[in-house]
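Asks: Kindly return the folded structure for what I paste below:
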Amino acid sequence: MAQVLEFKLPDLGEGLTEAEIVRWLVEVGDVVAIDQPVVEVETAKAMVEVPCPYGGVVTARFGEEGSELPVGAPLLTVAVGATEAPASPAPSTSSASGASSAGAPAAEESSAGSGNVLVGYGTGAPAARRRRIRPERVGTPAAPAPVVEPEPVPVAVPAATGEVNGQQGPVAVVSPLVRRLARQHEIDLRRLTGSGPDGLILRADVDSAIREAEEAARAQTRTAAAEPAVAEAPTAVAAAPAAAERIPLRGVRGAVADKLSRSRSEIPDATCWVDADATELMAARAAMNAASGPSGGPKVSVLALLARICTAALARYPELNSTVDTAAREIVRLPGVHLGFAAQTERGLVVPVVRDAHTRNAESIGAEIARLTELARTGKLSPAQLTGGTFTLNNYGVFGVDGSTPIINHPEAAMLGVGRIMPKPWVHNGELAVRQVVQLALTFDHRVCDGGTAGGFLRYVADCVEQPAVLLRTL
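Replies: Have a look, this model is predicted:
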């Protein structure tokens, strides 16, 4: 006889206490194997696929996509030993009620009377969510539904019957995040034409609709301002003020906000900067990549070279590879360099960490940066890959910015910011010439060192940028 077991949201590590359900990977009635991923959640650190420790038939799911669950809350129940959905109820009514209350905001949205358009994943199928049909279940008679509170399934509910953008059926949206963005900006998804496969509505489509709505509002404001006022009007009707948009600080954005606020409140930081002639560094990079040949391996990036220069500089100035233990009032110098680098993604700014960067050469660092960047873009970085850094390199020059004053990535002691490399007038060998110039900015914790140490570190980095041969002494 099958035994029904409850699987709860596990402890995801790194002090995380809650997670947002992004996408369910199984349906009620699906057969799952041990350690099969059943749900994709977003934490303050990363996107994580959560595997189920039981094998059997899914009898219930708790929580809607887009809702948040605390660690330890029920995720789903599994009938262990069953090969098809059981005919008798599995979880208790109280468990089902708890699940519906945990997903209350999403459940309200799924009400047909609300007029909201709620959709799931997939293309323009007759139902908003297409159920997977597993081979072992084809031809098997449908088992009686379990007597539990049914989980609300997001369904497209058009405001009126008939065609939507020339097509029958529900709206297709790629994710609940896109749906939420449209709802926040009062964008009617039924009026959008998706640019994805089979008319799938992507985030770019919603962003474009938001820009068009804002431009239309500005044009309406300009037109209204240009119209002359009617003096004979008996009364003046004041226009209702536009409602302010409120965006929850949670997930990655909330974690970044907390860390930056803590950095500003706890660390007495200071910044020094210098302009450097990067012409020789760019020439050395071109020579290295040319020497490797067309099939000699991946190209060495500028960021990889700068990262290698940083590890050499930290070997000379270990004060900057440290942290402050405020409780013990001690400076803790760290034995190895775990180099973080800032990466911008659709989910916000994240800082993946290259482990043991001090033991790697430029090619190895570059390969690891490329690997972690790809994981960041796809939202597959684990919490362990986003923590434990000892020094951070921020290349904001990729955004066309010349300079900035970086905020230290707490609890580290320093961050090096790199602006864009661009042609500028420069005195070279006593003559005015056009050279490739970059601005380097170092923000440091004044508790761990003074300006002399910080200036020495930054000057050494600039010297290596201007004369890469200087770096050969430490290789």
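
Asks: When you work out contacts or count neighbours from here on, use the C-alpha atoms and nothing else.
Replies: Will do.

Asks: which residues touch Leu16?
Replies: The neighbours of Leu16, taking CA atoms under 8 Å, 6 or more residues apart in numbering as the test, are 43-44, 71.

Asks: who wins for neighbours among those?
Replies: Of all those, Thr43 has the most neighbours under the rule other CA atoms under 10 Å, reaching 22 neighbours.

Asks: burial of the nearest residue to Val38 once chain neighbours are set aside, as a residue count?
Replies: Using CA to CA, 6 or more residues apart in numbering and skipping residues adjacent in sequence, the residue nearest Val38 is Leu25, 4.8 Å away. Neighbourhood size, Leu25 [other CA under 10 Å]: 14.

Asks: for the one 3 residues further on, same thing?
Replies: Here the neighbour count serves as a burial measure; for Val28 (other CA under 10 Å) it reads 19.

Asks: ok, so what distance separates it from Val153?
Replies: Per CA to CA, to the nearest Å, Val28 is found 11 Å from Val153.

Asks: So which bits of whichever helix in the chain runs longest are buried?
Replies: Scanning the chain for the helix with the most residues, using DSSP state H, yields helix 203-226. For helix 203-226, the neighbour count (16 or more other CA atoms under 10 Å) marks 203, 205-207, 209-210 as buried.

Asks: In a markdown table, list these along with distance to Leu393.
Replies: Listed next are the buried residues of helix 203-226 as a markdown table, based on distance: CA to CA, whole Å:
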| residue | distance to Leu393 |
| --- | --- |
| Arg203 | 30 |
| Asp205 | 33 |
| Val206 | 33 |
| Asp207 | 30 |
| Ala209 | 36 |
| Ile210 | 34 |
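
Asks: need the contact list for Ala73.
Replies: 8-9.

Asks: And the helices in the stretch 51-200 of the chain?
Replies: 93-102, 104-109, 176-184 (DSSP state H, counting those that start in this stretch).

Asks: and those helices as a markdown table, adding distance to Ala276?
Replies: Shown next, in a markdown table, are these (distance: least, CA to CA, whole Å):
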| stretch | distance to Ala276 |
| --- | --- |
| helix 93-102 | 55 |
| helix 104-109 | 53 |
| helix 176-184 | 43 |
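
Asks: Serialize those helices to CSV and add fields for distance to Lys299 and mean neighbour count.
Replies: Converted to CSV, the helices of the stretch 51-200 of the chain look like this (distance: least, CA to CA, whole Å; neighbours: other CA atoms under 10 Å):
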stretch, distance to Lys299, mean neighbour count
helix 93-102, 49, 16
helix 104-109, 47, 16
helix 176-184, 36, 17
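
Asks: Here is a second sequence; please produce its structure as well for comparison:
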Amino acid sequence: MAQVLEFKLPDLGEGLTEAEIVRWLVEVGDVVAIDQPVVEVETAKAMVEVPCPYGGVVTARFGDEGTELPVGAPLLTVAVGSVEPVTGAGSGAAAAGAEPSGSGNVLVGYGTGAPPVRRRRVRPERLSGPAAVAVATATSASAAPGEVAVSGRGTEGVRGPVAVVSPLVRKLARQNDLDLRQLAGSGPDGLILRADVESAIRSAAAAPATESAGTPAGMPAGAPAVQTATPAVRTAVAAGPSARSVGERIPLRGVRGAVADKLARSRREIPDATCWVDADATELMAARAAMNGAGGSGAGPKVSVLALLARICTAALARYPELNSTVDTEAREIVRLPEVHLGFAAQTERGLVVPVVRDAQGRNTESIGAEIARLTEAARTGTLKPAELTGGTFTLNNYGVFGVDGSTPIINHPEAAMLGVGRIVPKPWVYEGELAVRRVVQLSLTFDHRVCDGGTAGGFLRYVADCVEQPAVLLRTL
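Replies: Model prediction:
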């Protein structure tokens, strides 16, 4: 007889206490294998797939896509035991499991590595005992309001699949209260693309304007309109004319909420100061061109400016280790850290994230550049692991990509410093006693004044500027 086991949202590590359901990977009635990913969730740090430690039949799911759940809340239930799945004629597929068992691996990324199985669905009549009751109850209640459950053999009723691959597309639809099941995708095999969602949002925004002249037909006089484009519009309608001064309300949660909390804590706890200097980056850019084989037969991946600056930072931190530290406020101690885990700011569609190049002090420019490229691509696709976004000891922020010259960076708590880099642009510059046009960059260092004084911070920044102006200075530390 099958036994119904409950799988709860596991502790995802790194101090995370909640996660938002982005996409369910299984339906009620599906057969799942041990450690098979069953749901994709978004934490404050990354998008991750959660594997289920049990093998059996999914009998219930808890939470719709877009629901935020705390760690320890039920995710789904699985009927574990002797269950005969629905298979094709003559397939001879094995049963879902003979004994109630599981891997015990409830942390993301700690599965047994068993190969994924083809999704199969079990008819409720094939189940017995608590499993049958659970599946029947879950499927009868699974249809959304106004939606008729699709009936097959037996009493199974499930929603049809939504042809969406990208979590970002789902999130955009969710933020605008758009039902993806009502869209026809323009991608291959009807795949719903971001352009489809944006077009539907624009159409929904234009619809209320045509109805503003009066109450829609069939609606009682004085009844509030409910078909509006966004949650913000519905809020304004419900609250009346005075709501115009309130504006749109955007929840601070997920990545943006985590960033807001960290920045506020940094300003609250760290007595920071900023110093800056303009540097002639002409020679640095020439060195980069030589490394990349400009005009020659250069081989291998291109060296980025960010990789060169990162290597300069590791050399500077070796000379000024005070800036590679943190402050233990309870013990009133400065903790100097032996390894340099170099973070770099990356802007993504999900917001600002800071991937970390671990053990950067032992890497050369090419190795740092390759790791930055890998982490940047993972950030772009939303596949960064929580461990790749934590543990940084120093951060490099290249805001020059936004076309600005300078800034006063906010320290990435609990680190002690951040180097900001502006755009590199041609400017008038006195070079060897004469006015010339050189490629100039502004460098800004924000530092925790508890770990060092201005002399140390100025020495660090001056060394970085010297390496930018004369890359040969780095040869002394290689």
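
Asks: ok, back up a step: who wins for proximity to Tyr396 of the first structure among the helices of the stretch 51-200 of the first structure?
Replies: With distances scored as CA to CA, the stretch of the helices of the stretch 51-200 of the first structure nearest to Tyr396 of the first structure is helix 176-184 (26.7 Å).

Asks: Show me what that closest one is packed up against.
Replies: Helix 176-184 of the first structure is packed against helix 203-226, with contacts defined by 3 or more CA pairs under 8 Å, 6 or more residues apart in numbering; DSSP states H and E.

Asks: Helix or strand next in line after the helix it packs on, which one?
Replies: Where DSSP states H and E defines the elements, the next helix or strand beyond helix 203-226 of the first structure is helix 251-266.

Asks: Which elements pack onto that following helix?
Replies: Helix 251-266 of the first structure packs on strand 348-350, going by 3+ CA pairs under 8 Å, 6+ apart.

Asks: sorry, back to before: what is the longest helix of the first structure packed up against?
Replies: So helix 203-226 of the first structure, by 3+ CA pairs under 8 Å, 6+ apart, packs with helix 176-184.

Asks: quick one: the longest strand anywhere in the first structure aligns where in the second structure?
Replies: Secondary structure of the first structure per DSSP state E: the longest strand is strand 431-445. The alignment of strand 431-445 of the first structure onto the second structure (TM-score structural alignment) covers residues 434-448.

Asks: Report the mean deviation for that stretch after fitting onto the first structure.
Replies: With mean CA distance after the TM-score superposition for the first structure, stretch 434-448 of the second structure departs from the first structure by a mean of 0.8 Å once superposed.

Asks: rewinding a little: check what contacts the longest helix of the first structure and list those residues.
Replies: Residues contacting helix 203-226 of the first structure (CA under 8 Å, 6+ apart): 174, 178, 181-182, 185, 187, 192-195.

Asks: go on, stretch 342-350 of the second structure?
Replies: Contacts for stretch 342-350 of the second structure (CA under 8 Å, 6+ apart): 168, 255-256, 310, 352-360, 376, 379-380, 382, 392-398.

Asks: contacting residues around the counterpart of Pro414 of the second structure in the first structure?
Replies: Using TM-score structural alignment as the criterion, Pro414 of the second structure maps onto Pro411 of the first structure. By CA under 8 Å, 6+ apart, the residues touching Pro411 of the first structure are 263, 323-324.

Asks: Neighbour-wise, which one of these leads?
Replies: Thr323 (22 neighbours).

Asks: Tell me who's in contact with that one.
Replies: 331-334, 390, 411-413, 448.

Asks: With the second structure overlaid, how far apart is the one helix or strand it maps to on average?
Replies: Per DSSP H and E, Thr323 of the first structure falls inside strand 322-325. With mean CA distance after the TM-score superposition for the first structure, strand 322-325 of the first structure departs from the second structure by a mean of 0.6 Å once superposed.

Asks: Trace Arg355 of the first structure over to the second structure, please.
Replies: Per TM-score structural alignment, Arg355 of the first structure is aligned with Arg358.

Asks: what do you get for Glu14 of the first structure?
Replies: Using TM-score structural alignment, Glu14 of the first structure lines up with Glu14 in the second structure.

Asks: Was I right to think its match contacts Leu389?
Replies: No - with contact taken as CA atoms under 8 Å, Glu14 of the second structure and Leu389 are classed as non-touching, separated by 9.4 Å.

Asks: Comparing the two, which residue is more hemmed in?
Replies: Leu389 (20 against 12).

Asks: what's near enough to touch the more buried one?
Replies: 45, 353-356.

Asks: SS state for the residue nearest to Pro383 of the first structure when sequence neighbours are not counted?
Replies: Sequence neighbours aside, Lys45 is the residue nearest to Pro383 of the first structure in space, at 5.4 Å (criterion: CA to CA, 6+ apart). Secondary structure, DSSP: H, G, I helix; E, B strand; the rest coil: Lys45 of the first structure is coil.

Asks: Filter the contacts of stretch 342-350 of the second structure down to the buried ones and hand me the ChimeraX line.
Replies: In ChimeraX, this line selects whichever of the contacts of stretch 342-350 of the second structure come out buried by 16+ other CA under 10 Å:
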select :168,255,256,310,353,354,355,356,357,358,360,376,379,382,392,393,394,395,396,397,398
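
Asks: Quick check: strands, which of the contacts of stretch 342-350 of the second structure are part of them?
Replies: Short answer: the contacts of stretch 342-350 of the second structure in strands (DSSP E) are 352-353, 356-357, 394-398.

Asks: Could you pull out the strands in the stretch 101-250 of the second structure for me?
Replies: Secondary structure of the stretch 101-250 of the second structure (DSSP state E, counting those that start in this stretch): strands at 120-121, 150-151, 157-158.

Asks: just checking, which of those strands sits deepest inside the structure?
Replies: Highest mean neighbour count among the strands of the stretch 101-250 of the second structure (mean count of other CA atoms under 10 Å): strand 157-158, with a mean of 21.

Asks: what's it packed up against?
Replies: helix 130-140, strand 150-151.

Asks: winner for burial among the ones you listed?
Replies: Greatest burial across those, using mean count of other CA under 10 Å, falls to helix 130-140, with a mean of 20.

Asks: and that helix, how far from the chain's centre?
Replies: Computed by CA atoms, centre = their mean, to the nearest Å, the separation of helix 130-140 of the second structure from the middle of its chain amounts to 35 Å.

Asks: I'd like the distance between Val237 of the second structure and Ala207 of the second structure.
Replies: 15 Å.
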